[in-house]
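Participant: Task: produce atomic coordinates for the following.
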Amino acid sequence: MVRGEEGEDHIRNWMRNRNTVEFIGLWETLHNTDFKPVEFDTFRKQAGLPLTNLQRELLTLFAQNVSEQELKEIKRLISSYFAERAMDLADKVWEEKGWTDEDADKLSKTKMRPYNLFNQ
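Facilitator: Sure thing, here's the model as predicted:
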């Protein structure tokens, strides 16, 4: 737990963070029937950066009550999605650089990073 004057500063900084303010606004929208979004906009506009569309969707999803099994499946789906994106980006870079199977073999036998290995 954060205590004392330093702790108060951490809490003040956290409450000024745009992501925190966006999260509170979304949470209140979902769970508080008396929430006034127009009045809340004044606070939201004074904070830092907004949540991304993915963050908003995930917060909406996390507001739902799901079983542990469903949560594991959601995590698996998200992991698979980002793993596939990473592979696609790696393939794109591989093709742009014109790397070959020989380069992959060379890379697997060194601790050097690809940008050092192939830019010599």
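Participant: going forward, measure contacts and count neighbours with C-alpha atoms only.
Facilitator: OK.
Participant: which element is the residue positioned nearest the centre of the chain on?
Facilitator: For the chain, the residue nearest the mean C-alpha position is residue 55 (6.7 Å; Cα atoms, centre = their mean). According to DSSP states H and E, residue 55 maps onto helix 53-62.
Participant: show me the contacts for residue 72.
Facilitator: Residue 72 makes no contacts at all, as judged by Cα atoms under 8 Å, 6 or more residues apart in numbering.
Participant: how close does it get to residue 101?
Facilitator: Relative to residue 101, residue 72 is positioned 36 Å away (Cα to Cα, to the nearest Å).
Participant: quick one, the longest helix along the chain and helix 53-62 angle?
Facilitator: Looking across the chain with DSSP state H, the single longest helix is helix 68-97. Angle, helix 68-97 to helix 53-62, by axes from the mean of the first three to the mean of the last three Cα atoms, to 10 degrees: 160 degrees.
Participant: rewinding a little: for the helix holding residue 55, which helices and strands make contact with it?
Facilitator: Helices and strands touching helix 53-62, by 3 or more Cα pairs under 8 Å, 6 or more residues apart in numbering; DSSP states H and E, are helix 18-31.
Participant: Following up with a second sequence; could you model it the same way so I can compare the two?
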Amino acid sequence: MTRDDFIHICPLSDLPDGEAIRAEIDDLAIAFVRKGNEVFALEDECSHAKIALSEGDVEDCTLECWLHGSTFDLRTGKPTVPPATIPVATYPVEVRDGEVYLDLTPNDGAE
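Facilitator: Next up, the predicted model:
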């Protein structure tokens, strides 16, 4: 992964702190979550119920699916509370000079 792999998303100030926001990029739904000056990007579909995770609540370093209460770690995409048992993809994010950039290659080679 090189710096050239990252695409500009938005100014950091466009992402509300502690909330999830949905964005469609190249037909891929991504949930962006800002925690202070750090931004996380996850696949925006619960692996249990196929519900948009961006409609859920952010607590500490997790994103909760509003339908059945599964939570996913923002850093790894791994479920931390059932009923979900399958991780969701996470994507590399960089914040440079107050701007958010995303690499569409999932972390750890996940598809």
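Participant: where does the TM-score land?
Facilitator: In this superposition the chains share a TM-score of 0.22, using TM-score structural alignment, normalised by the length of the second structure; 46 aligned residues with a Cα RMSD of 4.8 Å.
Participant: what's the neighbour count on residue 96 of the first structure?
Facilitator: 9 (other Cα atoms under 10 Å).
Participant: Kindly report the same for residue 24 of the second structure.
Facilitator: 10.
Participant: so the closest residue to it other than its chain neighbours is in which element?
Facilitator: Nearest non-adjacent residue to residue 24 of the second structure, counting by Cα to Cα, 6 or more residues apart in numbering: residue 30, 6.2 Å away. Per DSSP H and E, residue 30 of the second structure falls inside strand 28-35.
Participant: Distance of residue 23 of the second structure relative to residue 95 of the second structure?
Facilitator: In this view, residue 23 of the second structure and residue 95 of the second structure are 17 Å apart by Cα to Cα.
Participant: An error on my part: the question was meant for residue 62 of the second structure.
Facilitator: 20 Å.
Participant: neighbour-wise, which of those two wins?
Facilitator: Applying other Cα under 10 Å to residue 62 of the second structure and residue 95 shows that residue 62 carries more neighbours, namely 21 against 17.
Participant: thought the more buried one was touching residue 73?
Facilitator: Yes: counting by Cα atoms under 8 Å, residue 62 of the second structure does reach residue 73; the two are 4.5 Å apart.
Participant: Now do the contacts for the residue nearest to residue 24 of the second structure.
Facilitator: Applying Cα under 8 Å, 6+ apart to residue 30 of the second structure gives the contacts 22-24, 41-44.
Participant: Neighbour-wise, which one of those residues leads?
Facilitator: residue 42 (30 neighbours).
Participant: list the helices and strands the host helix or strand of that one packs on?
Facilitator: Assigning secondary structure by DSSP H and E places residue 42 of the second structure in strand 38-43. When contacts are defined as 3+ Cα pairs under 8 Å, 6+ apart, strand 38-43 of the second structure packs onto strand 28-35, strand 90-91, strand 93-96.
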